[in-house]
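Participant: Give the three-dimensional model of this entry:
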Amino acid sequence: MNRALDLRCFHCGEALPADPVKVRIGDQDRLVCCTGCGAAANWIRDAGLADYYTLRQADGARVDIAPGDYSAWDRGDVQAGHAVATPEGREITVVVEGMRCAACAWLIDHALRREPGVCDVGANAVTGRVRIGWNPAATPLSTVLSRLAALGYRPHLAQGEAAERERRRERNRLIARLGVAALGATQAMMFAEALYLDTANEMAPATRDFFRWITFLVSTPVVFFSGWPFLTGMVAELRHRRPGMDTLVATSVLLAYFASLVETLRGGAHVWYDAAVMFVLFLLAARFLERMARRQASAQLDTLARAQPALAWRETIAGREQVPVTALAAGDVVQVAAGDTVPADGELLDRAAAMDESLLTGESVPVPKAAGDLLYAGSTCRESAARLRVTRTGSDTRLSQLTRAVEQAQAQRPRLARFADAVAMRFVVALFIAAGLVFWAWWQVEPARAFEIALAVLVVSCPCALSLAVPAALATSHGALAKRGVLALGADALETLAQADTVVLDKTGTLTLGRPRLVRAEAVGDGDVVELQRIAAALEANAGHPLAAAFADGAVPVASHVVAAPGQGVSGVVDGRAWRL
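Facilitator: Model (predicted):
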């Protein structure tokens, strides 16, 4: 085995601690970093899904040692707007962290289908979404989500069922168009081949017309159903007097189709149905790949969506109640525990607190907040609990504004794309003029071939790569940056970044991973290192401090009366004795 791999967790790929956990996969012993990854690896092995480790193209996500509590997801007010009724029960789409390749989607599909009461599962590694159909009478949703989280894929609420339904409808429509184009193009080429092989013109006219009419029938749905995006695009371009790629494609396809129909009716020498359908097929396939790249890039915006918690603790006259975030209103007083995410923008009450605003500002160090300061949705409460009075909710929060800014940056046309469109428009106009001149020139020499040669000029000279490559490259770049936590807020940000020759970093920790780990522990005096580490892990288990994750371990005692004081450490009672760290 590669020595470098021996120093990394077999499941998640992170560095191994001094005393790693050992699991047996197949006929070999593997080392993992924690009991969470060990439990996931053992379950995958026992379920007969160990092929996941052979198929995967990237390491899995680290599994939390403490299981998450998803019981709140069983509530009707939480599922409202996200889950829909089906003949088998209910269906919901969730966004998951850690799904990095097709093998992850394969594992999720097979793992969740083994859960009792699960009717259907569909995991998409491109968008990071998992569609779950389950029977609430047989199993609660929380049980299914707990299994998902136990494999390292933490679930979060998606945008809403309406948005997810429209997303699936658009994808299915595009796949249907591509399928019809592929089927029709192969059939049209098969019939056209019979006509091409009649080089000696020995085929009976009735047989020739039969093949032509059959080709016409299979080509019609390809041109008008599969090619509909190009036709509507041409109409839009001509309406704005800016001819582009869709105008060129649609014109070429319609010319070939209707000229072939005329030749079929009059018994002409040639038809070009095959050229029309193959042009549609190849360009539709290219557009499908470009859309997939853009969808994958836009899916990275779910990083911001995941920052919005599903529930919040709201204070009432009788005490407090847990309500959906959508039920919060300005003026409500909300409690945020250490380690939890702030559900809405608001004013900090009572004592000071420390907030991790890395998602909103990029600052890796928690920001100290005093009473009266503003807290922002999406930031994480560190070290100690906090109370805030809600001032803005929903689409008015800074998190929602940031999401809209990123969406607008991806939707806007940067200078490079605008330049490509301008070049394409001039090229299309020039190409139509050139095709017209070619037609006129051949009409003077050999009129029978004038049309097909002019059509060949239009088809062969179509600069499709120019219109497809630029949007796909920009979308992929935005997606790659988003995966690394970089969100572009300007349409021309990438072009401007390419001109930078010096980068100045003014924030400590910007270049680190943000996942501290314990390298070595030493005891002062006669203390037992192992016992002291166990006590420290108990105190830090629910402290919410950024360094608390470094003390995570499998079996730790329960600490009571834990108090985390900003700048002063954490204290509590472990095994009946007071400790302070």
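Participant: From here on, just use CA atoms for contacts and neighbour counts.
Facilitator: Noted.
Participant: Please, which helix or strand holds the residue of the chain most remote from its centre?
Facilitator: The C-alpha centroid of the chain is most remote from residue 202, which lies 57.3 Å away (C-alpha atoms, centre = their mean). Under DSSP states H and E, no helix or strand contains residue 202.
Participant: Equivalent analysis for residue 438, please.
Facilitator: Going by DSSP H and E, residue 438 is in helix 415-445.
Participant: Excluding sequence neighbours, find me the nearest residue to residue 364.
Facilitator: residue 358 (5.2 Å; C-alpha to C-alpha, 6 or more residues apart in numbering).
Participant: how about residue 381, secondary structure?
Facilitator: strand (DSSP: H, G, I helix; E, B strand; the rest coil).
Participant: I'd like to know how many residues surround it.
Facilitator: 25 (other C-alpha atoms under 10 Å).
Participant: Over to residue 103?
Facilitator: For residue 103, using other C-alpha under 10 Å, the count is 20.
Participant: Residue 274 too?
Facilitator: Here the count is done by other C-alpha under 10 Å, and residue 274 has 25 residues near it.
Participant: give the contact list for it.
Facilitator: The neighbourhood of residue 274, defined by C-alpha atoms under 8 Å, 6 or more residues apart in numbering, consists of 185, 188-189, 192, 219.
Participant: can you do 10 Å?
Facilitator: Counting by C-alpha atoms under 10 Å, 6 or more residues apart in numbering, residue 274 touches 184-193, 215-216, 219, 256-257, 260, 280.
Participant: and if you look at residue 416?
Facilitator: Residue 416 touches 422, 470-471, 474, 491-492, 494-495, counting by C-alpha under 10 Å, 6+ apart.
Participant: Residue 437 and residue 454 touch, don't they?
Facilitator: Yes - between residue 437 and residue 454 there is a contact under C-alpha atoms under 10 Å: 8.5 Å.
Participant: run this one through as well so I can compare:
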Amino acid sequence: MCKSCYHCGEDVPANTDFKVEILGEVREMCCPGCETVAQTIVDSGLVSYYQYRTAPAEKADLVPEQLQALIHYDNEDVQSEFVRNHDNVSEVTLSLEGVSCAACAWLIEKQVSSAKGLVSIRVNTTTNRALLAWDKTQVKLSELLSVIHNLGYKAAPFEADKQEASYHRMMKQYLYRLGIAGLATMQVMMLAVALYLEVFGDLEPEFKNYFRWVSLIFATPVLLYSALPFYLNAWRSIKGRTLGMDVPVSIALIFAYVASLVATVTEQGEVFFESISMFTFFLLVGRFLEMRARRKAAAASGNLLKLIPAIATTLDGEQIPVKTLKIGDRIRVLPGEHIPADGKVISGRIHIDESMLTGESIHVVKKEGDAVYAGTLNGDESFELEVTNSKADSMISNIVRLQDEAQHSKPKIAEVADVVARYFVGVILIISAGTWFYWHQTKPDDAFWIMLSVLVATCPCALSLATPTALTCATSRMGNFGILLRKGHVFETLCKVNHL
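Facilitator: The predicted structure follows:
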């Protein structure tokens, strides 16, 4: 008889030996991925998950082979593209996938901060980036990335093109979920109007039951597919021993669906399939618009990096990747090309358009020995250039880093909002339980639905999403006027300025 994986419930293939000790017994796993995730849960002190879960977990997506691939980021040649070194401390900007609220950021910061050799980590939920600094003599970058991956998030060094592709992939998935929720909401609402006629006694029982079953069919994909991001975010926050804003949302959706399902099967009680569909739809609309706002704000720094070309021309006329350039290399910059790296002019007298850095439209004359910067535009003459800085230390990269530091630096209002949002969810759950208890004593038939109303109405989206999004958009807007911020507290002090 084939055994089942203790983690995900799938069959354990023959001739495999993946095991983890859980709750005092050695449990069999179906693959290295489930073994790794189960061991992480045990090592994190979350073994009680296996006691209280109501269904097996999903099969692990991240297997050790993928974790092994992270080791490539420890290679010095690879790191030269994106890592900035200061003595023994290295710094990198990471792109994150799966981060949706302040609780996600707090979870990542908390878990990674416990790693030996970490200097600092700051997660920006608006740009989906993290600023990571570590002591390279004590810990490797791959080890820190593994910590983030084991939490269920994806992390990799920031590259504008890759983040652009990731953004479009994420938006495409959201549009699918949004479309299904919208179509289902329209259908369920039409059926709900018919069910409302029951109040006047104009609906036959057989039609009433028929409409309920059809509503159930339409609402099920909304709950299982469209609302899936809410469940994943809620699970990650619970896994990290915190309460995110999607916890009450998930509880409300699941409870309402189960109660409506029971009412449909037993033909007793009320159903709220239209509420489930509409609530999911409007939440997805809000998240979709919020993601677009975040993307618009984050695109400013990414657009600067896109000015650096991917290809450079050697003195022999050979085309080589810019990422392979090293300090001291000599290349030729052709007329009308964007300069691929910071350097100094070896030969030639040229005119350079530096408007993308200075805002000045007048071209600047450069002669032998003068410095030129990556991303600026060459005029009508070709010239020979000696590379003086790596891409990670170029002028444009430093400007982008300053923007990232400003966006990652939280003013006091943002820190207060993050703390309040974390505790606010716990308070919501306590109030909801108290609401149910009170109404169960006075009006038991309505107690359950009143409790759900409290869960839905008190979602702390404003605290968890609005504050960081507003700050990042303001930082980006100031960047459009040529003003770069280094610290986020500037917004709190600007209102007190009365003389310039």
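Participant: And the TM-score between these chains?
Facilitator: Once superposed, the chains reach a TM-score of 0.59 (TM-score structural alignment, normalised by the length of the second structure), with 342 aligned residues with a C-alpha RMSD of 3.5 Å.
Participant: Beyond the helix holding residue 438 of the first structure, next helix or strand please.
Facilitator: helix 447-460.
Participant: Which part of the second structure matches that following helix?
Facilitator: Helix 447-460 of the first structure corresponds to residues 444-457 in the second structure, going by TM-score structural alignment.
Participant: so how far does the matching stretch sit from its counterpart in the first structure?
Facilitator: Comparison of stretch 444-457 of the second structure with the first structure after fitting gives an average deviation of 1.6 Å (mean C-alpha distance after the TM-score superposition for the first structure).
Participant: If you count residues, where's the longest helix of the first structure?
Facilitator: Of all segments of type helix in the first structure, defined using DSSP state H, the longest is helix 161-196.
Participant: about what we covered before: can you list which of the contacts of residue 416 of the first structure are found in helices?
Facilitator: 422, 470-471, 474, 494-495.
Participant: For residue 5 of the first structure, state which of these is nearest.
Facilitator: residue 474 (34.3 Å; C-alpha to C-alpha).
Participant: residue in the second structure matching the closest one?
Facilitator: So, by TM-score structural alignment, residue 474 of the first structure is matched to residue 471.
Participant: how about its match, what does it touch?
Facilitator: Per C-alpha under 10 Å, 6+ apart, neighbours of residue 471 of the second structure: 126, 297, 406-408, 410-411, 414, 477, 488, 491.
Participant: Also residue 169 of the first structure?
Facilitator: 163, 175.
Participant: aligned partner of it in the second structure?
Facilitator: Checking TM-score structural alignment: residue 169 of the first structure goes with residue 169.
Participant: Could you do residue 149 of the first structure as well?
Facilitator: In the second structure, residue 149 of the first structure lands on no residue (TM-score structural alignment).
Participant: Was I right to think residue 149 of the first structure contacts residue 155?
Facilitator: Yes - using C-alpha under 10 Å, residue 149 of the first structure makes contact with residue 155 at a distance of 6.8 Å.
Participant: Read off where the helix or strand harbouring residue 91 of the first structure ends up in the second structure.
Facilitator: Using DSSP H and E, residue 91 of the first structure falls within strand 89-96. Using TM-score structural alignment, strand 89-96 of the first structure lines up with nothing in the second structure.
Participant: quick revisit: residue 437 and residue 454 of the first structure: which is more packed in?
Facilitator: The residue with more neighbours, out of residue 437 of the first structure and residue 454, is residue 454; 21 against 13, by other C-alpha under 10 Å.
Participant: From residue 31 of the first structure, how far off is the more buried one?
Facilitator: 66 Å (C-alpha to C-alpha, to the nearest Å).
Participant: Could you do residue 267 of the first structure as well?
Facilitator: 75 Å.
Participant: quick one, what contacts residue 407 of the first structure?
Facilitator: With C-alpha under 10 Å, 6+ apart, residue 407 of the first structure has these contacts: 298, 301, 401, 487-490.
Participant: and of these, the nearest to residue 322 of the first structure?
Facilitator: Closest to residue 322 of the first structure, out of all of the contacts of residue 407 of the first structure and judged by C-alpha to C-alpha, is residue 401, at 25.5 Å.
Participant: Okay, and that closest one sits in which element?
Facilitator: Going by DSSP H and E, residue 401 of the first structure is in helix 398-411.
Participant: Going by neighbour count, list what's buried in that helix.
Facilitator: Under the neighbour-count criterion of 16 or more other C-alpha atoms under 10 Å, helix 398-411 of the first structure has 398-400, 403, 405-407, 409-410 buried.
Participant: again, but for stretch 352-362 of the first structure
Facilitator: For stretch 352-362 of the first structure, the neighbour count (16+ other C-alpha under 10 Å) marks 352-360 as buried.
Participant: Out of those, which comes closest to residue 198 of the first structure?
Facilitator: The nearest member of these to residue 198 of the first structure, counting by C-alpha to C-alpha, is residue 359 at 67.1 Å.
Participant: wouldn't that closest one be in contact with residue 304 here?
Facilitator: Yes - between residue 359 of the first structure and residue 304 there is a contact at 7.7 Å, judged by C-alpha under 10 Å.
Participant: and for the two, which residues touch both?
Facilitator: 378, 399, 487.
Participant: Include distance to residue 3 of the first structure when you put those residues into a markdown table, please.
Facilitator: Formatted as a markdown table, those follow (distance: C-alpha to C-alpha, whole Å):
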| residue | distance to residue 3 of the first structure |
| --- | --- |
| 378 | 40 |
| 399 | 44 |
| 487 | 36 |
